[in-house]
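>>> Here's a sequence, model it:
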Amino acid sequence: MKKVLVYLIVFVLGVAGGAAGIIFLDPSLLSHQPAPVVEALPYNPSQAVSVTETGIESNLSGNVHYVNFDVEFQVMPQALTGAGGTASSSGGSGNGGTGSPELDARIRNALIALARSTTYQQLTSSGGMTVFKAEVSTVLQSIFGPGTIGNIYFPSFLTQ
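Predicted coordinates:
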């Protein structure tokens, strides 16, 4: 009986410690509101930094076709640091990511979700890549804030 009581006390203390950690260390986990978007200056090409995300691959909608692409985009440094990245310019070329594994994963997951909701016919139709690029811009602006994303390029794009 003593053992059960000791285990019960340890369990209750563990649950209480975990709840206290969530409440006091990161209370935003308890709210259902998204993190506030950091106010950034409007897009200015002379100040923007380039970010490249490589090797994004997914099935397209319908699971018959496949897409693999790299995306390079320009973003305002304030928006990049506000989202958790590192705003370091590499002379106008892609810097191989945002400097934050968490932010890179968030971008990649959002782009994979976009690819999974796109059909092969939508992508290969006349103007399909233009529409896809606009949707990528919308996804990136949902992460970095409206008006903070500039040019978007696909250095590599393969559908199968």
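>>> Could you use CA atoms for every contact and neighbour count after this?
Fine.
>>> Buried ones in the longest helix seen in the chain, by neighbour count?
Longest helix in the chain, counting residues (DSSP state H): helix 2-25. For helix 2-25, burial by neighbour count (16 or more other Cα atoms under 10 Å) applies to no residue.
>>> Could you pull out the buried residues of the next helix-or-strand element following that helix?
Next along the chain after helix 2-25, taking DSSP states H and E as the criterion, comes strand 49-59. Neighbour counts using 16+ other Cα under 10 Å place 49-54, 56-59 of strand 49-59 among the buried residues.
>>> How far does strand 49-59 sit from its chain's centre?
Remark: strand 49-59 is offset 10 Å from the chain centroid, using Cα atoms, centre = their mean, to the nearest Å.
>>> try stretch 15-23
Counting by Cα atoms, centre = their mean, stretch 15-23 comes out at 28 Å from the chain centroid.
>>> next up, for comparison:
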Amino acid sequence: MLRRMVGFLVAFLVGAAAGAAGLWFGFPHLLTSRPAPAVTAAFNPAQAVGVTEGDIESNLRQNGHYIRFTVSFAVMPQALKAAEAAAGQTDPASSSGGGSGGTGSAALDARIRNALIDLCRSTSYNALQSPGGLSAFKAAVKVQLEAIFGPGQVGAVYFPTLLTQ
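Here you go, the predicted model:
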């Protein structure tokens, strides 16, 4: 009986260690992500602010493959301000919001770029080239953005430019 319990305990500890290692090495951003800001207003396209993050470059999961893209999306202004505060923006009045200049907060722009680069590094070239692959990538980008701005705070995601090789 004791031998069987020790066997189960060892199997449990080995499984827990393997799971922790998989999380640590496979999805490190899940361990370091800050919680999404709490924003209560639902997404309203009439009030949303346009944001464009340009020239995001990364290697893909497979060696020898590369992606470069610009992402445009709309986000609610209160979610943008809350995310700027969470990213360490010292002067919320300095936010430019829309246009091609990103969010107006260097810290928040860096957080967005890092999240998207982590996503690219976990995406394979074959997955992008498969039928529906770009749509799946677009949905994954939106998930990453909603992890930063809060659920339901980001509108449609567009890629004005996208290059893979």
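>>> okay, which residue is most central for the second structure?
Q144 (2.5 Å; Cα atoms, centre = their mean).
>>> The aligned partner of that residue in the first structure: what's its closest spatial neighbour, skipping adjacent residues?
Matched by TM-score structural alignment, Q144 of the second structure corresponds to V139 in the first structure. The shortest distance from V139 of the first structure to any non-neighbouring residue, by Cα to Cα, 6 or more residues apart in numbering, is to A110 (6.8 Å).
>>> Touching, the one you found and S137? I think so.
No: using Cα atoms under 8 Å, A110 of the first structure makes no contact with S137, being 11.3 Å away.
>>> Give me the more crowded residue out of the two.
S137 (20 against 17; other Cα atoms under 10 Å).
>>> Against the second structure, what's the mean shift for the strand or helix carrying the match of Q144 of the second structure, could you check?
If you go by DSSP H and E, V139 of the first structure is part of helix 128-144. For helix 128-144 of the first structure, the mean distance to aligned residues of the second structure following superposition is 0.3 Å (mean Cα distance after the TM-score superposition for the first structure).
>>> Can you give the distance from stretch 95-111 of the first structure to the centre of its chain?
That offset, for stretch 95-111 of the first structure, works out to 5 Å (Cα atoms, centre = their mean).
>>> again with stretch 18-29 of the second structure
Relative to its chain's centre, stretch 18-29 of the second structure lies at 17 Å (Cα atoms, centre = their mean).
>>> what's the answer for stretch 8-22 of the first structure, then?
32 Å.
>>> Just tell me the aligned range of that stretch in the second structure.
Going by TM-score structural alignment, stretch 8-22 of the first structure sits over no part of the second structure.
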